[in-house]
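A.B. asks: predicted model, plus sequence, below.
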Amino acid sequence: MKVKIAVAGGVTGGHLYPALSVLEFLSEKVDTEVLYFTVKGKLEEKVLSESKYRTYSLNVQGLIRPIYSFKNIPRVLKIFNNKKRVLKKLKEFNPDIVFVTGGYVSYPVGLSAYKLNIPLYIHEQNVIPGLSNLKLSKFAEKIFVSFESSIDYFPEDVKEKIIVSGNPVRIKTKGELKFETPTILIVGGSGGSEFLNELACKLANKMKNYNFILSSGGKKVKCKEKNLKVFPYIDNMYDYYRSISCAITRGGATTIYELLYFEVPSIVIPWEGSTESHQIENAKQIVKSKLGYMIKEKEVNLNDLVSKIEILVQRERKILNKKNPAKIIVEEILKEVKK
C-alpha cells in the first residue's frame, strides 16, 4: 500500500517536529510519497533540505496580534495570493490525504484540501488551539489534540471529530547518556531564549556542584562556567530527557508534552508574549500533573529557583514505556484511508 500525503506545519519546532514524527511512523507502516509545504527562510526549510521529502516553499507571514491591526492587511493579502499557488500544487500532487499541524502556513493548505475534496487531518499541540486549526476544524475528517482541555475551545459541531492523541514525540537517539553529577537541562525552545541563557549563567555560577546543559537556540551566551555546557541546538532530546535530573524550560507545546511523556521533573518559565498566552496554559499542565512548577518570568527569584531545583533533583526518575502519540495518529488515519 502507498499513501501520498501533503503536509504543512512549521516556522517553529513546535509545529514541525510533531509532523515529522507522524511521517516517520507512517513510513514504517506503508510506502509514502510526501509533499511538505514550507515557509520561505524558516526552520522547516533548513531541516527538510536534508530529508527525502519533496518541499514547496511559500512566502507568507503570520498575523500580528491584535488580529484587527492594520499591519495585517499586507500579510492577509500574501496568504490569499499564495492560495492559488497551493491549490495548483496540491492538484498536481493529488495526495490521498492532507495533514496539518497549525501555524499560518497550514491555513491555505488546509483550505485547498477542502476545495479539492482531499481528506484533511489536523493536529493541535497547544492547550489553546491556534487560529488556523480552529478555522480549518470544520473541514477536517479528524482533529487530534494533545490535551483533553483543548476540546473546550473548539466549536460544538466539530467536537465529535476530536481525538485526544497527545503530541507526537520524535524519537531521535545518538545513544544512552549517563551523568555522574546531578544535571539540569535548560531549553528555550527552537529559537532560544536570552532570558534563560542569562539564567543558566547565574545558576551555573551559584550551583557549582551541579552540571548544567543549555540549548541556546544559537543566541549568544555571555559566560563561560566550567559546569555549563552550551549547545546551539539539541536534536536528540530523547536521550537527554531520559537522563537528566530536571529541566528548566519555556512553555512551548512540544516541550511541555515531552516533559510529561518522559516524566521529567521541571520548572517552566513561560514566554508571556506567546500567541493568546498559549505558553502559560501549556505550563499549567506541568503543575496539574505534579511534575514541577510554573514561574512567571517577572516573578523569578534566583534563591527560590535554587531551592526548587534542589527539591526536584531528589526525585527518583522512572522511565516508562508509553505509546507514542504519533502511532495513535497514524493508526487512526490509516483506518480512514483503508475504508
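C.D. replies: The structure has been received and is ready for your questions. None of the values given here were measured: they were computed from a predicted structure. Residues are numbered from 1 along each chain as shown.
A.B. asks: going by C-alpha atoms from here, please, whenever you check contacts or count neighbours.
C.D. replies: Will do.
A.B. asks: all helices for the protein, in order.
C.D. replies: Using DSSP state H, the helices of the chain run over residues 13-29, 43-48, 72-93, 106-115, 131-136, 194-206, 237-241, 253-261, 278-288, 302-312, 325-337.
A.B. asks: for these, which one sits closest to Q125?
C.D. replies: Of all these, helix 253-261 sits nearest to Q125, with 5.5 Å by CA to CA.
A.B. asks: structure two is appended below for comparative analysis:
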Amino acid sequence: MMSSSTSKMHHLDLQLQTTLMATTTFSHLTQASLCFFPPYNFVPSLLNSLLHYNRRSLQLSCSSLSSNDNDHNLRVVFAGGGTGSNVYPAVAIAEELKTSNPACEFLFVGSPNSIESTAVTSAGYNFAPVLSLCFSPVSSITLFQLCSSPCRFVKSLIQCSRHLRDFKPHIVVGTGGYVSFPVCLAAKINNIMVVIHEPNSAPGFVNSVLALFAHKIFVAFNSTVDSFPRNKCVVCGNPVRLSLRNPVSKAAARSHFFPGYGESSDSEKDKVLLVLGGSLGANAVNIAMLNLYHQMLRQNNGLYLIWQTGVETYDEMDSLVKNHPRLYLTPFMHCMDLAYAAADLIVSRAGAMTCYEILATGKPSILIPSPHLSEGNQFRNASLLADLAGVTVITEEDLDSCTLAIAIEGIFRDKKKMEEMSERALKAANPKASAEIAKHIFSLVRQSIKSGEIAKE
C-alpha cells in the first residue's frame, strides 16, 4: 500500500503530466509560427527547459508536505489588467477575502505603468510588475499574434514563475486582460490552482483559452455560461467595490462635488447628470457633451453636471469648457462611490464594470458603447443591459449633441420611467457577488489541501 506522501506525490505527478501535455501543445503551436521568425527558433526549447525545471521544483517540494497547515494564512495572486473591468473586480474580491479573513495575503501581478499598477497600489495592496505582451486593447488578438512575439512571452512567463515561487500562493485568480495569460499559465505549470472571472457578457480571447485549465469560472451573467464549459461555471455577477455597497447619502455626495449644495436651491427638484468618458477618454462622448453642456445648464437651473473627461482628453476639454458653478470637470474619478451616489442619470461607455456598477447602484443610464474595443464586448454589454434594465443605448454612429440631448431630456422628464429603470437595475444585480466568489475560493483551497493537491504549510 502506498504511503500518504507517495500517494500525494503520485497525484501531483498525474496533474503535472496533464499540464505538460497542454503546454507542450502550446509550444508546438509556437514552433509552427516560428518558421516565419528564424531568429526565434530557440524559443520552444527554452519553453521545454522551463517546464522541466518546474517539474523538478515541484517534485522536490512534494517531499516537504507538512500536516500542520491551517487556512488562516491563505495566499492569493490576482492577475488582470488593461482596463478597469479587469482590475476592480480583483480589488473587490481581495477586499471580501480580507474582510472574511484578515490574515489573507495578496499579490497583484500586472503590467508596469498601467491602470492596474495605479489602482492596486492606491488600494494598499502589493503589486508585482511583469513584462506586458504589448497587444493593444482596441484591436483583436489572434494566436498567431501571441506566438509572433515569443521572446517577450517567454520572458514574461519566466518573470511570472519567479513571482509565484517567491510568494507561494494557494490559488491564482485571473480577472482578464492579456497580462493574465502568462501569470495563469505559469501557475498551471507550477501546479497552482487557477480560477478566472469573466466580467463581460461574452468572453475575450484570453479567458476563452484560460477556461481550458481553470478549476472554476466565475461569470457575471447567465448568458455567458454558453461560452464556457458549463460544469466549471458559477454565475455570481460582477464584484463591486466595498465603497459602492455602502453608499453615502445623496446630499452628502453632491456637497463633495458642489460645496454649499442645497443652501440656495430646492434640492428636491435638482437633477445631477454624471458623464463618464472612461479612464483614458471617449472623444465622441466628450465632443457631444461639449456642444451641449452650456445650453443644458442655462436652460435648467436645477441641473448639475459631473463630467469625467478621461486623462488623455482632459487638457483639451478644460481649455474649451467654460467654468460654471453647477459643473464639475475632472480627468479621472477617484471617488466613484460619491459620483454614483450623487447622480440621477448616467451617460457612459459600456465597459463591463461600469455596466455592473450601474446595475448595483440602481441608476438610470444612457450607454454609448465603444466600437473600437476588441471583440465588440461593449456593444454586447450595452444590449444586455437594455434587456435587463431598460437602459437607453446610442451607437457612436448615431451619436451627436442633438440625439444625446433628446435622450437625456426624455429620461429626466419621465419620473415613472426613471423609477422603473432603477428598480430593474437593482433586481438584475447581485450585491453579494464578491462574497460568493470569496466563499468558493476558500472552499476550493480547503478541498485541495485536504486532498493533497497543494502543499500544506
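C.D. replies: Right, received. Where do you want to start? Predicted, not measured: the structure shown is a model, and the values here were computed from it.
A.B. asks: in JSON lines: the helices of the first structure, plus mean neighbour count and distance to V3 of the first structure.
C.D. replies: Below are the helices of the first structure laid out as JSON lines (neighbours: other CA atoms under 10 Å; distance: least, CA to CA, whole Å):
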{"stretch": "helix 13-29", "mean neighbour count": "20", "distance to V3 of the first structure": "9"}
{"stretch": "helix 43-48", "mean neighbour count": "17", "distance to V3 of the first structure": "19"}
{"stretch": "helix 72-93", "mean neighbour count": "16", "distance to V3 of the first structure": "12"}
{"stretch": "helix 106-115", "mean neighbour count": "23", "distance to V3 of the first structure": "16"}
{"stretch": "helix 131-136", "mean neighbour count": "20", "distance to V3 of the first structure": "22"}
{"stretch": "helix 194-206", "mean neighbour count": "18", "distance to V3 of the first structure": "42"}
{"stretch": "helix 237-241", "mean neighbour count": "20", "distance to V3 of the first structure": "28"}
{"stretch": "helix 253-261", "mean neighbour count": "22", "distance to V3 of the first structure": "26"}
{"stretch": "helix 278-288", "mean neighbour count": "21", "distance to V3 of the first structure": "33"}
{"stretch": "helix 302-312", "mean neighbour count": "15", "distance to V3 of the first structure": "45"}
{"stretch": "helix 325-337", "mean neighbour count": "17", "distance to V3 of the first structure": "8"}
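A.B. asks: can you add distance to I186 of the first structure and give those back as CSV?
C.D. replies: Output for those, formatted as CSV (distance: least, CA to CA, whole Å):
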stretch, distance to I186 of the first structure
helix 13-29, 16
helix 43-48, 21
helix 72-93, 34
helix 106-115, 30
helix 131-136, 29
helix 194-206, 7
helix 237-241, 11
helix 253-261, 11
helix 278-288, 15
helix 302-312, 12
helix 325-337, 24
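A.B. asks: tell me which of those helices lies nearest to L228 of the first structure.
C.D. replies: Nearest to L228 of the first structure, of all the helices of the first structure, is helix 194-206, at 6.1 Å by CA to CA.
A.B. asks: now do that closest one: everything it contacts.
C.D. replies: 186-188, 210-212, 214, 216, 219-225, 227-228, 249, 302, 306 (CA atoms under 8 Å, 6 or more residues apart in numbering).
A.B. asks: find me the equivalent region of it in the second structure.
C.D. replies: Mapped onto the second structure using TM-score structural alignment, helix 194-206 of the first structure spans residues 283-295.
A.B. asks: buried ones in stretch 213-222 of the first structure?
C.D. replies: With burial defined by 16 or more other CA atoms under 10 Å, the residues of stretch 213-222 of the first structure counted as buried are I213, L214, S215, S216, G217, V221.
A.B. asks: no further questions, thank you.
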